[in-house]
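[1] model this:
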Amino acid sequence: MELKNYFPGDELVLEDLGDGVKRKITAYHENLMCVEVHFEKGAVGALHSHPHEQITYIVSGEFEFSIGGVKKILKAGDSTFKQPGIEHGAVCLKAGMLLDIFTPCREDFLK
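    Have a look, this model is predicted:
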């Protein structure tokens, strides 16, 4: 994986994932990745799990998260931690943006 130190925002792609969800990979290398995820009201981040550790910071909006079967409503300024293998997802209650941090890098996002 090529080592880059700068990721100018105007050069980054906001990828439309469909159903009101868009993703922008903001910076990454082998052991760490930062991703913006934009949600329209009512959009769903389906329940899933992966082998990565993940922190999510709610930049804006309001979301109902489900992590390991426990649901909580979170808003701007709140954050979550997801350990490897735990099932998690979210429903967007008010349009907003999440900042996801993964370790190691989600190489599947780069394909």
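
[2] going forward, measure contacts and count neighbours with C-alpha atoms only.
    Noted.

[3] can you give me the helices for the protein?
    In the chain, no helices are defined using DSSP state H.

[4] which stretches of it form strands?
    For the chain, applying DSSP state E gives strands covering 15-18, 21-29, 32-39, 44-48, 53-67, 70-75, 79-82, 88-103.

[5] Next, format those as JSON lines and append mean neighbour count.
    Converted to JSON lines, the strands of the chain look like this (neighbours: other CA atoms under 10 Å):
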{"stretch": "strand 15-18", "mean neighbour count": "11"}
{"stretch": "strand 21-29", "mean neighbour count": "19"}
{"stretch": "strand 32-39", "mean neighbour count": "21"}
{"stretch": "strand 44-48", "mean neighbour count": "15"}
{"stretch": "strand 53-67", "mean neighbour count": "20"}
{"stretch": "strand 70-75", "mean neighbour count": "14"}
{"stretch": "strand 79-82", "mean neighbour count": "15"}
{"stretch": "strand 88-103", "mean neighbour count": "20"}
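
[6] Alongside the first, I'd like the structure of this one:
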Amino acid sequence: MFLQNETRHENNHDTQVDFFEISRQQEKDRINQRDANVIQINQNQAMTSNMSPFEKSQYLLKNNDTQSLNSHTYEQELKSLQQARNRGIISEQDYQKQLIKQNKAPLQQKNQQLNFFAP
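    Okay, the predicted model is just below:
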């Protein structure tokens, strides 16, 4: 009776899947995506090096580069916090709390990145 159950659930498909090849392809896709991101970041830095913060944000919005725009926004917020602390507008404790709060946001965004995989 045990053998009969096994034969009923037997897979009759001859499809073979090479998981190592799929894994290699996924790793290759991740590397290609990372390289493309680095190239894009370098191009954005070259194009926006002499722009004001407003012009830079407009350029990034125009080119639909949300990753760089988020990075630019994060950088501006950190500068603003540092200036407020240096001018005595906020205390060191408030500065540290805001800094911890700011540092959590990029980690959450990293976890939401697109993953490429082979079907």
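
[7] what's the TM between chain one and chain two?
    Once superposed, chain against chain, the TM-score is 0.25 (TM-score structural alignment, normalised by the length of the first structure); 51 aligned residues with a CA RMSD of 4.8 Å.

[8] how about the helix ranked longest in the second structure: buried residues?
    Longest helix in the second structure, counting residues (DSSP H): helix 19-48. By neighbour count on 16 or more other CA atoms under 10 Å, the buried set for helix 19-48 of the second structure is 26, 29-30, 44, 48.

[9] what's the following helix or strand past it in contact with?
    Following helix 19-48 of the second structure in sequence order, the next helix or strand is helix 53-62 (DSSP states H and E). Under the criterion CA atoms under 8 Å, 6 or more residues apart in numbering, residues 48, 66, 68-69, 72 lie in contact with helix 53-62 of the second structure.

[10] Distance-wise, check residue 29 of the first structure relative to residue 99 of the first structure.
    For residue 29 of the first structure, the distance to residue 99 of the first structure equals 16 Å [CA to CA, to the nearest Å].

[11] no no, residue 22 of the first structure
    Taken as CA to CA, the span from residue 22 of the first structure to residue 99 of the first structure is 12 Å.

[12] what touches both of those two?
    residue 37.

[13] residues contacting the spatially closest residue to residue 90 of the first structure that is not a sequence neighbour?
    Leaving out its chain neighbours, the residue that sits closest to residue 90 of the first structure by CA to CA, 6 or more residues apart in numbering is residue 65, at 4.3 Å. By CA under 8 Å, 6+ apart, residue 65 of the first structure lies in contact with 71-74, 88-91.

[14] Let me know the closest of the residues you listed to residue 44 of the first structure.
    residue 91 (4.5 Å; CA to CA).

[15] ok, the closest one touching residue 45?
    Yes: shown here, residue 91 of the first structure and residue 45 form a contact pair, counting by CA atoms under 8 Å, at 6.2 Å.

[16] contacting residues for the closest residue in space to residue 41 of the second structure that isn't next to it in sequence?
    Using CA to CA, 6+ apart and skipping residues adjacent in sequence, the residue nearest residue 41 of the second structure is residue 68, 7.0 Å away. Residue 68 of the second structure makes contacts with 41, 44, 60, as judged by CA under 8 Å, 6+ apart.

[17] Look up how far residue 78 of the second structure lies from residue 68 of the second structure.
    On the measure of CA to CA, residue 68 of the second structure and residue 78 of the second structure end up 15 Å apart.

[18] So residue 94 of the first structure is in contact with residue 64, correct?
    No: using CA under 8 Å, residue 94 of the first structure and residue 64 do not qualify as a contacting pair, with a distance of 9.8 Å.

[19] re earlier: any idea how far the residue nearest to residue 41 of the second structure lies from residue 25 of the second structure?
    27 Å.
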